[in-house]
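*Asks:* coordinates for the following, if possible.
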Amino acid sequence: MIYLQLFWSFFQIGLFSIGGGYAAMPLIQNQVVDLHHWLTMTEFTDLITISQMTPGPIAVNSATFVGIQIAGFGGAVISTLGCILPSCIIVSLLAFLYFKYQQLTVIQGVLNALRPAVVALIASAGLTMIILAFWGEGGFVPQLSALHISSVVLFFAALFILRKWKLSPIMVMAGCGVIGGLLYFIP
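*Replies:* Next comes the predicted model:
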């Protein structure tokens, strides 16, 4: 039964995550944290972090990670298959239709209308992660004492370094990981 739940949950994520991995994060959160309670919000944030650091799409990495957590290797295979199957079918069909009808204005109109929705999904996922990183699982609290100052400083330092010096995101993540590890041991 758990295999069927994993497959169906990640099939839905794969089917409705238009716009890529970042756009899929709210859907993954809904299925994994809110609906099935397979992970806590903290574990979900860790999952996204791990999915970012490993090669491959976030949704597929998340499916594999959750599958292994819940049902071992078989769960990883089933949830990953559920996640990629809709994309394989839809992309094959859309590629055929796009190349056949790409000149139609209706096709261009649909693509133009989807862009803002995808940006909204990405912004929603980012905002959720910022709130969790800055305030923890309790959510947004408009008090300075509830704010994790070290997280805010690391966030803005990383953002500044990425924008100013165009440093490799991998190097920035590794640096923040080292600094975060050191801060963990400092009371």
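*Asks:* okay, CA-based contacts and neighbour counts for the rest of this
*Replies:* OK.
*Asks:* residue contacts, the residue nearest the centre of the chain?
*Replies:* Taking C-alpha atoms, centre = their mean, the centroid of the chain lies closest to Met25, which sits 3.6 Å from it. If you count contacts by C-alpha atoms under 8 Å, 6 or more residues apart in numbering, Met25 has them with 59, 122, 125.
*Asks:* go through those and say which is closest to Val178.
*Replies:* Ala125 (24.7 Å; C-alpha to C-alpha).
*Asks:* so where does that closest one fall, helix or strand?
*Replies:* Applying DSSP states H and E as the criterion places Ala125 in helix 105-135.
*Asks:* which residues in the protein form helices?
*Replies:* 2-16, 21-29, 41-53, 58-101, 105-135, 149-165, 169-185 (DSSP state H).
*Asks:* quick check: which of these is buried the most?
*Replies:* With neighbours taken as mean count of other C-alpha atoms under 10 Å, those reach their highest mean count in helix 21-29, at a mean of 23.
*Asks:* angle of it against helix 105-135?
*Replies:* Angular relation of helix 21-29 and helix 105-135 on a 0 to 180 degree scale: 60 degrees, by axes from the mean of the first three to the mean of the last three C-alpha atoms, to 10 degrees.
*Asks:* please state the offset of helix 21-29 from the chain centre?
*Replies:* 5 Å (C-alpha atoms, centre = their mean, to the nearest Å).
*Asks:* one more, please, to line up against the first structure:
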Amino acid sequence: MKDLIKMFSIFFRIGAFTLGGGYAMIPLIQEEIVEKNKWIEEDEFMDVIALSQTIPGALAINASTYVGYRMFGFKGALLACTATILPSILMILLIAVFFVQFHQMPAVEAVFKGIRPAVVALIIGAVLKLGKNLPRTAKNLTWILIVVVLIAYFHIHPIPIIIGSGLLGFVLYRRERGL
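*Replies:* The predicted structure is shown next:
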């Protein structure tokens, strides 16, 4: 029971204090789950992020649900998912009540202008942290460059890129293994 409460608390905190969505949550989830609590290994965490990207739903919710299930079964999955989304629900309700009245205030606009660079920095930090474990092969670096170009210049939606990447990985893996 104590571990379930701890897990709920961790995911609630992450959900409450991370602006910018799932990508901004990755370094916090990694720090808490992999580094501090050692609930899963770094390699498995990378797999969790990859899996979370390929199934419908928000990355942080999918990742937290997986970790909860991995640690405590269905009850853990339900608690981790709830803990991750509950702060957002509470904040949306609070914002809905007050934002309409205050969104034009210079102080409120200034706060959001200050938050934006921090969110970008969190996302860049997540990319760098996840990228450190990616083998630096010509194939991986080429694929990263291709994906960046497809998204940034050709405005290809990430979903077909993720599906295509999975299929390409499947084909290349089978070819490498002679299957």
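*Asks:* picking that back up, name the nearest of the contacts of Met25 of the first structure relative to Leu6 of the first structure.
*Replies:* Using C-alpha to C-alpha, the contacts of Met25 of the first structure come closest to Leu6 of the first structure at Ala59, 13.2 Å.
*Asks:* so what's that closest one closest to, chain neighbours aside?
*Replies:* What sits nearest to Ala59 of the first structure in space, not counting adjacent residues and going by C-alpha to C-alpha, 6 or more residues apart in numbering, is Gly21, at 5.4 Å.
*Asks:* which residues touch that neighbour?
*Replies:* So Gly21 of the first structure contacts 57-59 (C-alpha under 8 Å, 6+ apart).
*Asks:* kindly recompute the last result at 10 Å.
*Replies:* Contact partners of Gly21 of the first structure, counting by C-alpha atoms under 10 Å, 6 or more residues apart in numbering, are 14, 28, 48, 51-52, 56-62, 122.
*Asks:* got JSON lines for the residues you listed, with distance to Gln102 of the first structure too?
*Replies:* Putting the contacts of Gly21 of the first structure into JSON lines (distance: C-alpha to C-alpha, whole Å) gives the following:
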{"residue": "Gly14", "distance to Gln102 of the first structure": "24"}
{"residue": "Ile28", "distance to Gln102 of the first structure": "31"}
{"residue": "Ile48", "distance to Gln102 of the first structure": "35"}
{"residue": "Ser51", "distance to Gln102 of the first structure": "34"}
{"residue": "Gln52", "distance to Gln102 of the first structure": "33"}
{"residue": "Gly56", "distance to Gln102 of the first structure": "29"}
{"residue": "Pro57", "distance to Gln102 of the first structure": "27"}
{"residue": "Ile58", "distance to Gln102 of the first structure": "29"}
{"residue": "Ala59", "distance to Gln102 of the first structure": "28"}
{"residue": "Val60", "distance to Gln102 of the first structure": "29"}
{"residue": "Asn61", "distance to Gln102 of the first structure": "32"}
{"residue": "Ser62", "distance to Gln102 of the first structure": "33"}
{"residue": "Ile122", "distance to Gln102 of the first structure": "26"}
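*Asks:* and the gap between the alignment partner in the second structure of Phe156 of the first structure and Met25 of the second structure?
*Replies:* When the second structure is aligned by TM-score structural alignment, Phe156 of the first structure is paired with Leu145. Distance of Leu145 of the second structure to Met25 of the second structure, given as C-alpha to C-alpha, to the nearest Å: 24 Å.
*Asks:* same question, Val111 of the second structure
*Replies:* Going from Val111 of the second structure to Met25 of the second structure by C-alpha to C-alpha gives 20 Å.
*Asks:* still on that earlier bit, rebuild the helices of the first structure as CSV, extending it with distance to Leu35 of the first structure.
*Replies:* Converted to CSV, the helices of the first structure look like this (distance: least, C-alpha to C-alpha, whole Å):
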stretch, distance to Leu35 of the first structure
helix 2-16, 10
helix 21-29, 9
helix 41-53, 12
helix 58-101, 14
helix 105-135, 17
helix 149-165, 28
helix 169-185, 30
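*Asks:* I'd like to know how many residues surround Gln31 of the first structure.
*Replies:* Here the number of neighbours of Gln31 of the first structure (other C-alpha atoms under 10 Å) works out to 20.
*Asks:* hmm, Ser62 and it touching each other?
*Replies:* No: the criterion here is C-alpha atoms under 10 Å, and Gln31 of the first structure misses it with Ser62 at 11.6 Å.
*Asks:* so what sits against both of these two?
*Replies:* 10, 25.
*Asks:* need the contact list for the nearest residue in space to Ala158 of the first structure that is not next to it in sequence.
*Replies:* Nearest residue to Ala158 of the first structure, sequence neighbours excluded (C-alpha to C-alpha, 6+ apart): Val172, at 6.3 Å. By C-alpha under 10 Å, 6+ apart, the contact list for Val172 of the first structure reads 157-159, 161-162, 166, 178.
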